[in-house]
Structure formats: C-alpha cells, structure tokens
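Got a predicted model here, sequence first, then my questions.
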Amino acid sequence: MTANLPTPDAPAGGLRARGFTIREATPDDIDDLLRLVRELAAYEKEPESATATPDHFREALFPADGHPAAYAHVAERDGRVVGMAIWFVSFSTWTGRHGLWLEDLFVEPEQRGLGIGKAFLVRLARLCHERGWTRFEWSVLDWNTPSIEFYRSQGAVAQDEWTTFRVAGPALERLARS
C-alpha cells in the first residue's frame, strides 16, 4: 500500500500517510503516551494496572544519562497524538542477534481504519530490517480478535506453542526474598 510509504514532506524519521504522521516520540509526548496507555489498560479491562507516572516514562524513554530502556513512536493527526507504539530491544540466543519487542500498540478507536496501526508495524519492521535484527515480536490477549485478525493479515504468525509467564506484585517480592 503506497499510502504508508515515506514522503519527502514527512518529518525526519517520520512516516506520513492519509493525514497522519508516524514519528519518534519526544519528551513533550509523555503526557499523551500516558493517556494512551491508560486508554489501552481500560480497553484490556485492567485500568487499575496502569500506574506509570511521567517520571517513570521520562526515566525509561529519555534518561538524562545512559541509554533508554524503551522507545516510543507516536501517530499524529491534525496536530494531536492519536496512537502509540512502545517497544524495546530484545535478544535471541538462537540467532545471536537483537530483535524488537513491541510492548504496546494502541490507536484511539475513532482513528482506527486509517492505516495507523499498519504504519506503526511498517515503521518498526523497517527499523528491524535496517539494523539487521532477526525478530519483531509482540503478544496479544487471546480475546482480542480484531487485533489478532489484523496482525495475521500483516503476515504475523501466532506462537501458540509458547505460554507467557509473569511474576509480579507479592509473588515477585516472595521470589526475590527466597
């Protein structure tokens, strides 16, 4: 789809299509990123779990010294941030190469259908390809059928033989003390 190809008027590192721009996030985007994370948490039926603060995001995405722990891209439309992709660098012991783990991809419901989600995937896939990274991965909730269908339509393959495990909260504290 040519609508998602970079154009000369796209900002540096940006991708412009159908009246929106995909660009790297800046510190000025932190409030919008947190707003979108909260909207995503509500969509995923866990609004109380979104406890990140602006300082958390500033520290992770834009540290004063050292390297970021995570990165973010935003979609802007009509001068407003309407979507986000937050990701970090992963590593495969099997390939001995880095990869990209997409932690969160979210587009405001009223902005869906414009190609923003695909533009995020294209931008991040290009980043992987340009850097010689071997994998672009993410997880999706089993009940999120619209997202699963969208990802499959982009060529993504479910890794159904893998089960994700998480240790958090009191269980994390107990494990750390053991």
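Nice, thanks for sending it over.

going forward, measure contacts between C-alpha atoms and count neighbours the same way
Noted.

End to end on stretch 100-120, go ahead and measure it.
Terminal residues of stretch 100-120 lie 13 Å apart, using Cα to Cα, to the nearest Å.

Not counting it itself, show me its contacts.
4, 15, 17-18, 20, 22, 36-37, 40, 73, 75, 82-90, 124, 128, 133, 135-139, 154 (Cα atoms under 8 Å, 6 or more residues apart in numbering).

and that stretch, how far out from the chain's middle?
Put simply, stretch 100-120 sits 8 Å off its chain's centre (Cα atoms, centre = their mean, to the nearest Å).

Report the buried residues of that stretch.
100-107, 116-120 (16 or more other Cα atoms under 10 Å).

Sort out which of those are in strands and list them.
Counting by DSSP state E, those place Leu100, Trp101, Leu102, Glu103, Asp104, Leu105, Phe106, Val107 in strands.

A further structure is provided below for comparison with the first:
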Amino acid sequence: LYLEDLYVSPEHRGKGAGMALLRQLARIAVDHDCGRFEWSVLDWNTPSIALYDSLGARPQSEWIRYRLTGDELHALAAQARPLDPQPCTPAP
C-alpha cells in the first residue's frame, strides 16, 4: 500500500488523528494481503519522522525521488511522438 501524502490540519495535530489514519491504513494493507505499507516524509518534518520511527517504520535508502517540472517537463513532452488513436482491445 502506498500513501502519497498524510496531512493533518494544525488544529488537529497532537490529538491522535495521524495515528488513527495510519492504523486504519495498516489494517487495509493487512486485510488486502499487501506485503508492505510505504509513504514519504519531508526530511525537515522531525515530529512526523519521530512518530514513524516509534511505529517501527524504517526509512528506505534504495530509492531516490525525481521530479520533472516546468521547461524541462515541456521539453521532454515535446519529444514524444503523437499516439495513434487506436481503440483498446480487451484481453481474451
């Protein structure tokens, strides 16, 4: 299970909302036989990192996140050939 972003409004922080959400997501992962539950956190977010560490979650060092935006995104997109508008055929 991959969690893109967990955001708790400032007025609800420190009251268990984030923990409750993580528990429910862990339950979903287990119920659906997911082999893991992963998410990202910004390196400056020390309160969240401390919470995740306390759960037994461990940071992953094998992956490096990349982002392409702005002019570079448009330049790469401009290099793509137009797609042929062929209808999708269902698998047999």
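Looks like it arrived, so ask away. Remember, it's a predicted structure, so these values are computed and weren't measured experimentally.

quick one: TM-score?
Taking TM-score structural alignment, normalised by the length of the second structure as the basis, the two superposed chains have a TM-score of 0.77; 79 aligned residues with a Cα RMSD of 1.3 Å.

Quick one: the strands in the first structure, in order.
Using DSSP E, strands in the first structure cover 15-17, 20-24, 71-77, 80-92, 97-107, 135-138.

Turn those into TSV, columns for distance to Val167 of the first structure.
Conversion of the strands of the first structure to TSV gives the following (distance: least, Cα to Cα, whole Å):
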stretch	distance to Val167 of the first structure
strand 15-17	37
strand 20-24	31
strand 71-77	23
strand 80-92	19
strand 97-107	17
strand 135-138	18
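
so which of those strands gets nearest Glu161 of the first structure?
Closest to Glu161 of the first structure of the strands of the first structure, according to Cα to Cα: strand 135-138, at 14.5 Å.

What's the average distance for the closest one when superposed on the second structure?
When the second structure is overlaid, strand 135-138 of the first structure sits 1.1 Å from its aligned residues on average, using mean Cα distance after the TM-score superposition for the first structure.

Pull up the aligned stretch in the second structure for that strand.
Aligning strand 135-138 of the first structure against the second structure (TM-score structural alignment) gives residues 36-39.

what does stretch 37-44 of the first structure give?
Going by TM-score structural alignment, stretch 37-44 of the first structure sits over no part of the second structure.

Please identify the buried residues of that stretch?
Residues of stretch 37-44 of the first structure classed as buried by neighbour count (16+ other Cα under 10 Å): Val37, Arg38, Glu39, Leu40, Ala41.

which among the contacts of stretch 100-120 of the first structure end up buried?
4, 15, 17, 20, 22, 36-37, 40, 73, 75, 82-87, 89-90, 124, 128, 133, 135-137.

What is the mean deviation of the longest helix seen in the second structure from its aligned residues in the first structure?
For the second structure, the helix that runs over the most residues, judged by DSSP state H, is helix 17-31. By mean Cα distance after the TM-score superposition for the first structure, the fitted helix 17-31 of the second structure averages 0.6 Å away from its aligned residues in the first structure.

Tell me the counterpart of Tyr2 of the second structure in the first structure.
Under the alignment (TM-score structural alignment), Tyr2 of the second structure maps onto Trp101.

ugh, typo on my part, it should be Leu68 of the second structure
Leu68 of the second structure maps onto Val167 in the first structure, by TM-score structural alignment.

Same check on Gly14 of the second structure?
For Gly14 of the second structure, the residue aligned by TM-score structural alignment is Gly113.

ok, its match to Arg166 of the first structure distance?
32 Å.

Right, I'll leave it there.
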